[in-house]
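> prediction below, plus the sequence it came from.
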Amino acid sequence: MTRSIRTAAICATAIAALAAGPALAQGKGKAAKARLLDPAVADDALEISKRVQCGEADGKPGVYHWSGKVYSRVAGEPDRLLFKAEGMNIRTCTTVDDPVRGKGWRLVSRELLLYLDPKTGEVVRQWDNPWTGEKLDVLHIANDPVNQSPQFPKSASGTPYSIPTLRREGRWFFMPFEAPLFYTNPLQGEYQDWVGGKYHAMEIFDFAFDAEEMLDTKNPTAYPTVSWVRISDFLPWMKMRGRQGQLVFNAMGNKLKSADELPAVLKAEIAANYPIYVAPPPVDDKRPNETSWTVFKKWVDARKPAK
């Protein structure tokens, strides 16, 4: 997801998680007796979030997959189906201790989204822009890394950790959140507050998971489903030259038991062109997060002829 599941650093804003505490007995290293987590307790809420986000244990990969479509929306014309899409995020978590805020965790990840031909389902290498008539090379989303800040039982101000959007309906938990984005666009100049050019988008995530699987600590993790919507400007590689319009991404997916469950098109593309996506970044990764816009800037700058 572009800043998520792209922004999964997005993901960081609203679905964070932690602590191996409930899973291990202190001191002896033996498995603690299974119990039910209580979402109203800060440590347990943190553990629930960790089960949404992470793999089974520190350093063990977790994989999300999502599948959907990409539409254009331009005033005065019908919406167009531009692409189908297949995406994945591979991540892992590590325990982080803070003397004041307690034992928490940090997530590191990288994510990939492929644009597919809506009729054939094949990976699109070049795209005929229907508005300009140009044939353009396609830059698929390949953001590495997409990491999150550490999450703890207490915030910096001492507020207990909670998941305010979490609600239960029968056997299901639902955890929706919206991430409105409005920040400096790396492709624009330094006067964006005066003349515009800011990156403006919204990402919407809706997680759903089985309450019994999530709350019972006998289960080392949980396997939620997720829906993802992104509304954003046209992508820079589309070379729209400031034309009015937006893109609407709509996808659904889930956390997988392993990367072996990814669809064939993703596994083939990773093997051929994105080999590092078989594993998450190292847990001590200190690199700044990438987005579709920062990756594009490096991509287009590398293609400029030498002066």
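Arrived safely, thanks for sending. Because the structure is predicted, anything quoted here is derived from the model rather than measured.

> CA only for contacts and neighbour counts going forward, please
OK.

> wait, residue 60 touches residue 90, no?
No: between residue 60 and residue 90 there is no contact under C-alpha atoms under 8 Å: 10.2 Å.

> those two: which is more packed in?
Higher neighbour count among residue 60 and residue 90: residue 90, with 26 against 14, using other C-alpha atoms under 10 Å.

> ok, the closest residue to the more buried one other than its chain neighbours to residue 165 distance?
Closest residue in space to residue 90, ignoring its immediate chain neighbours: residue 63 at 4.6 Å, by C-alpha to C-alpha, 6 or more residues apart in numbering. Residue 63 sits 23 Å away from residue 165, taking C-alpha to C-alpha, to the nearest Å as the criterion.

> ok, residue 133 - how many residues close by?
Residue 133 has 9 neighbours, counted by other C-alpha under 10 Å.

> second one coming, line it up with the first:
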Amino acid sequence: MADPAGNLKAFVRTRASLGPEDTVVWWTGNVHAQVPGENFRQLFRFEGFSIGRIEEVDGGYRFLAREAAFYQDPRTGEILSTWANPVTGAEDEVLHIWNDPVNMELLLDGPRGPWRAPVTEVGDEVMWAQDILLAYPSPLPVADFPDNSADDMYRAAELFQFFCRRSDLDRADLASVPCRFSWARLSPWLPWMRMGGRPGGLVFHCHGTKLGGYDELPEHLRKYVAEHNPSYAHAPEEWSAPNETSWTYFRKRYPGGIGQEPPV
């Protein structure tokens, strides 16, 4: 694992696959509200998946992917279309996550320097950690989106852990090794919540696993995707940029903020 090329190849086999097939990872968990001076409050169950494939390029790999995730009733697990906001009392339209693309370049010598994915080994357990700490100009400036944005800078933390077995990595015949993972995100209120600059934000906490293919996703997710966006049954065919986020997707749907009709 100390060799950058070996580290990179092992990470790609853990997160995705060196083969031509699509890789599907599924997760489930909860979304909590955190407000200064108040107890945490569960707002949603949260379930989703990523579907992607690896391309080998000079100096490493590209991961071409899209992801979908859905806010669910915390008691029943039903995918919501509207939500009664307990903070504002408003009935909000729920804007689920349809991020296409969510691409990554995994290079031995990339824009941030030489490749090195932090990894810990204990016995046969291999544990990868990725702390992605984000701070960049928000796609939703407060002056233009006062009800949907808390700051002119988007600040969030995406915290991943991937788990596999060294005995699987040592098998040269496995292009993809079994993987489990956890993910946490600390973020501002979502734009569609219309919480503006209210103090506080959201804590996402999920866990998941790599599946054998799209057909192994829970049936209710496959049915929802088939009805609303069937392209998410396959990984993207070509590289594109920039990546989509909940904030850029909101701006495309509501270029003038909530209250404007979505573009045709």
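Cool, got the structure. Everything numeric in this text was worked out from a predicted model, so none of it was measured.

> and the TM-score between them?
Overlay of the two chains. TM-score (TM-score structural alignment, normalised by the length of structure 2): 0.90; 255 aligned residues with a C-alpha RMSD of 2.2 Å.

> more crowded one of residue 63 and residue 165 of structure 1?
More neighbours surround residue 63 than the other of residue 63 of structure 1 and residue 165, with 27 against 11 (other C-alpha under 10 Å).

> longest strand in structure 1, by number of residues?
strand 80-98 (DSSP state E).

> would you mind getting the angle between whatever helix or strand comes next after that one and strand 80-98?
The element immediately downstream of strand 80-98 of structure 1 (helix or strand, assigned by DSSP states H and E) is strand 102-116. For strand 102-116 of structure 1 against strand 80-98, the angle by axes from the mean of the first three to the mean of the last three C-alpha atoms, to 10 degrees is 160 degrees.

> how close does whatever helix or strand comes next after strand 102-116 of structure 1 sit to structure 2?
Per DSSP H and E, the first helix or strand lying C-terminal to strand 102-116 of structure 1 is strand 126-128. For strand 126-128 of structure 1, the mean deviation from structure 2 after alignment is 0.5 Å (mean C-alpha distance after the TM-score superposition for structure 1).

> beyond strand 126-128 of structure 1, next helix or strand please.
strand 135-137.

> average offset of that next one relative to structure 2?
Superposed on structure 2, strand 135-137 of structure 1 shows a mean distance of 0.7 Å to its aligned residues (mean C-alpha distance after the TM-score superposition for structure 1).

> who does that strand touch, helix- and strand-wise?
Here strand 135-137 of structure 1 touches strand 126-128, going by 3 or more C-alpha pairs under 8 Å, 6 or more residues apart in numbering; DSSP states H and E.

> contacts for the strand it packs on next, please.
134, 135, 136, 137, 138 (C-alpha atoms under 8 Å, 6 or more residues apart in numbering).

> if you set the cut-off to 10 Å instead, what comes out?
Residues from elsewhere that reach strand 126-128 of structure 1 (C-alpha atoms under 10 Å, 6 or more residues apart in numbering): 82, 115, 117, 133, 134, 135, 136, 137, 138, 139, 237, 238.

> and the gap between the third one and residue 138 of structure 1?
To tie it back to what came earlier, the one meant is residue 117 of structure 1. For residue 117 of structure 1, the distance to residue 138 of structure 1 equals 12 Å [C-alpha to C-alpha].

> quick one: what's aligned to residue 94 of structure 1 in structure 2?
Taking TM-score structural alignment, the alignment pairs residue 94 of structure 1 with residue 55 from structure 2.

> which non-adjacent residue is nearest its match?
Spatially, and ignoring its direct neighbours in sequence, residue 55 of structure 2 is nearest to residue 62 (5.1 Å; C-alpha to C-alpha, 6+ apart).

> show me the contacts for the one you found.
12, 53, 54, 55, 56, 103, 104, 105, 106, 107, 239.

> go on, residue 17 of structure 2?
Taking C-alpha under 10 Å, 6+ apart, we find residue 17 of structure 2 in contact with 9-11, 23, 52-55, 63, 174-177.

> do you know how far it is from residue 166 of structure 2?
Residue 17 of structure 2 is 16 Å from residue 166 of structure 2, by C-alpha to C-alpha.

> got it, and residue 123 of structure 2?
8 Å.

> settle it for me: which of the two has more neighbours?
Comparing residue 123 of structure 2 with residue 166 by neighbour count (other C-alpha under 10 Å), the higher total belongs to residue 166, at 17 against 9.

> residues touching the corresponding residue of structure 1 for the more buried one, list them.
Residue correspondence to structure 1 (TM-score structural alignment): residue 166 of structure 2 is matched to residue 211. When contacts are counted by C-alpha under 10 Å, 6+ apart, residue 211 of structure 1 touches 168, 169, 170, 171, 172, 173, 174, 222.
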